[in-house]
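Enquirer: Have a look; sequence and predicted model below, questions after that.
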Amino acid sequence: MQKLNLPTFEFRMRKQNGKDQIFDNIRKKFVALTPEEWVRQNLIAFLIHHQKYSAGLIAVEMLVKVNGLNQRADIVVYNRKGKPVMIVECKAPSVAVTKAVFNQAARYNMQLQVDFMMVSNGLQHFCAQLKDKQGGYEMMQQIPSVEQILSA
């Protein structure tokens, strides 16, 4: 898989019926190894091993209803009170991180009401902190620390 703009991590992988799979430690199962999944698993490893987020506070492919339609948020991080505090939208490295991608995370936030949003294609990472209930946000220079997340 493509080298990402993240530290290198070791993953459990296998081939099943001729298809590559990667073990998702959050969902506790092997999943298809697509370029987007590669980004998702590397971001999860980064959040846990470098940012020190608790694996127990991370959900993957969480069901979110947007305008009555079922959608799936790639990664949702919770605080210790069980409140969602960050949405992470992952794209394959070949997909440009545009305003449309950020707007996708913002649509999920209509239901989740988180304080932080992040979008990444593994090569570029953008984070924002929500500033008001009307959807105003401020771009951040770095991924929120575990202290920022847990105090949200």
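Expert: Arrived safely, thanks for sending.

Enquirer: Please make it C-alpha for all contacts and neighbour counts, starting now.
Expert: Noted.

Enquirer: State the helix or strand in which the spatially most central residue of the chain lies.
Expert: Residue closest to the average C-alpha location in the chain (CA atoms, centre = their mean): residue 88, at 2.9 Å. Using DSSP states H and E, residue 88 maps to strand 84-90.

Enquirer: Residue 37 falls within a helix, correct?
Expert: Yes - counting by DSSP: H, G, I helix; E, B strand; the rest coil, residue 37 is located in a helix.

Enquirer: quick one on the thing from earlier: next secondary structure element downstream of the strand holding residue 88?
Expert: Following strand 84-90 in sequence order, the next helix or strand is helix 99-112 (DSSP H and E).

Enquirer: Give me the buried positions along that following helix.
Expert: Buried residues in helix 99-112, counted by 16 or more other CA atoms under 10 Å: 101-102, 105-110, 112.

Enquirer: And here is the other one:
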Amino acid sequence: MQPLNYPAYDFRFKNRENKVYIFDAVRKKFVVLQPEEWVRQHVVQHLVSEKKYPISHINVEKQLTVNKLKKRYDVVIFNPSGTIEVLVECKAPKVVITQQVFDQIARYNLQLKAKYLIVTNGLDHFFCEMDFENEQYNFLRDIPDYKVR
């Protein structure tokens, strides 16, 4: 897999049936290593290692319903009260981050109501803070580090 704009992390890999698997510390299992999964695993490690979010607050690839359609979010981080603090949309490195990608995470967030959004393809990262009162998001340089509230 290609290098991403994240620090180098020490991932666990295994090969089975001519496929490479990467260990997902959140799901506690090996998953097939696809380009989007490579990005997702870097994001999770970054959030845990650099931003200090507890891994126990992170959830990966769960289903939600948006406009009666079943969708899957990539990563969410819950705060201690159980509401969603951060919603992350991961794309493969070859996928350009466009307005369409922001529209996708915005639709998901209509239901999830996360305070912060991250959109990344592993090379380009965008961070936003929601302004629910004005129905917009404001771009940030980064999301805040974890802090107990």
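Expert: Looks like it came in fine. Quick caveat, the model's predicted, so the values are computed rather than measured.

Enquirer: Fetch the TM-score of the aligned pair.
Expert: For these two chains in superposition, a TM-score of 0.96 is obtained (TM-score structural alignment, normalised by the length of structure 2); 149 aligned residues with a CA RMSD of 1.1 Å.

Enquirer: Distance-wise, check the residue nearest to residue 104 of structure 1 when sequence neighbours are not counted relative to residue 12 of structure 1.
Expert: Spatially, and ignoring its direct neighbours in sequence, residue 104 of structure 1 is nearest to residue 89 (7.8 Å; CA to CA, 6 or more residues apart in numbering). For residue 89 of structure 1, the distance to residue 12 of structure 1 equals 23 Å [CA to CA, to the nearest Å].

Enquirer: Which one's more surrounded, the two?
Expert: For residue 89 of structure 1 and residue 12, the more surrounded residue by other CA atoms under 10 Å is residue 89, and the numbers stand at 28 against 10.

Enquirer: gap between that one and residue 13 of structure 1?
Expert: Distance from residue 89 of structure 1 to residue 13 of structure 1, counting by CA to CA: 23 Å.

Enquirer: Show me what residue 43 of structure 1 lines up with in structure 2.
Expert: Alignment note (TM-score structural alignment): residue 43 of structure 1 maps to residue 43 of structure 2.

Enquirer: Now for that match: which residues touch it?
Expert: With contact taken as CA atoms under 8 Å, 6 or more residues apart in numbering, residue 43 of structure 2 is in contact with residue 122.

Enquirer: Assign it to helix, strand or coil.
Expert: Residue 43 of structure 2 ends up helix, using three-state DSSP.

Enquirer: hey, where'd the helices end up in structure 1?
Expert: Here structure 1 has its helices, by DSSP state H, at 35-49, 99-112, 146-151.

Enquirer: To residue 137 of structure 1, which of these lies closest?
Expert: helix 99-112 (10.0 Å; CA to CA).

Enquirer: helices and strands around that closest one, which ones?
Expert: Helices and strands touching helix 99-112 of structure 1, by 3 or more CA pairs under 8 Å, 6 or more residues apart in numbering; DSSP states H and E, are strand 58-66, strand 84-90, strand 116-120.
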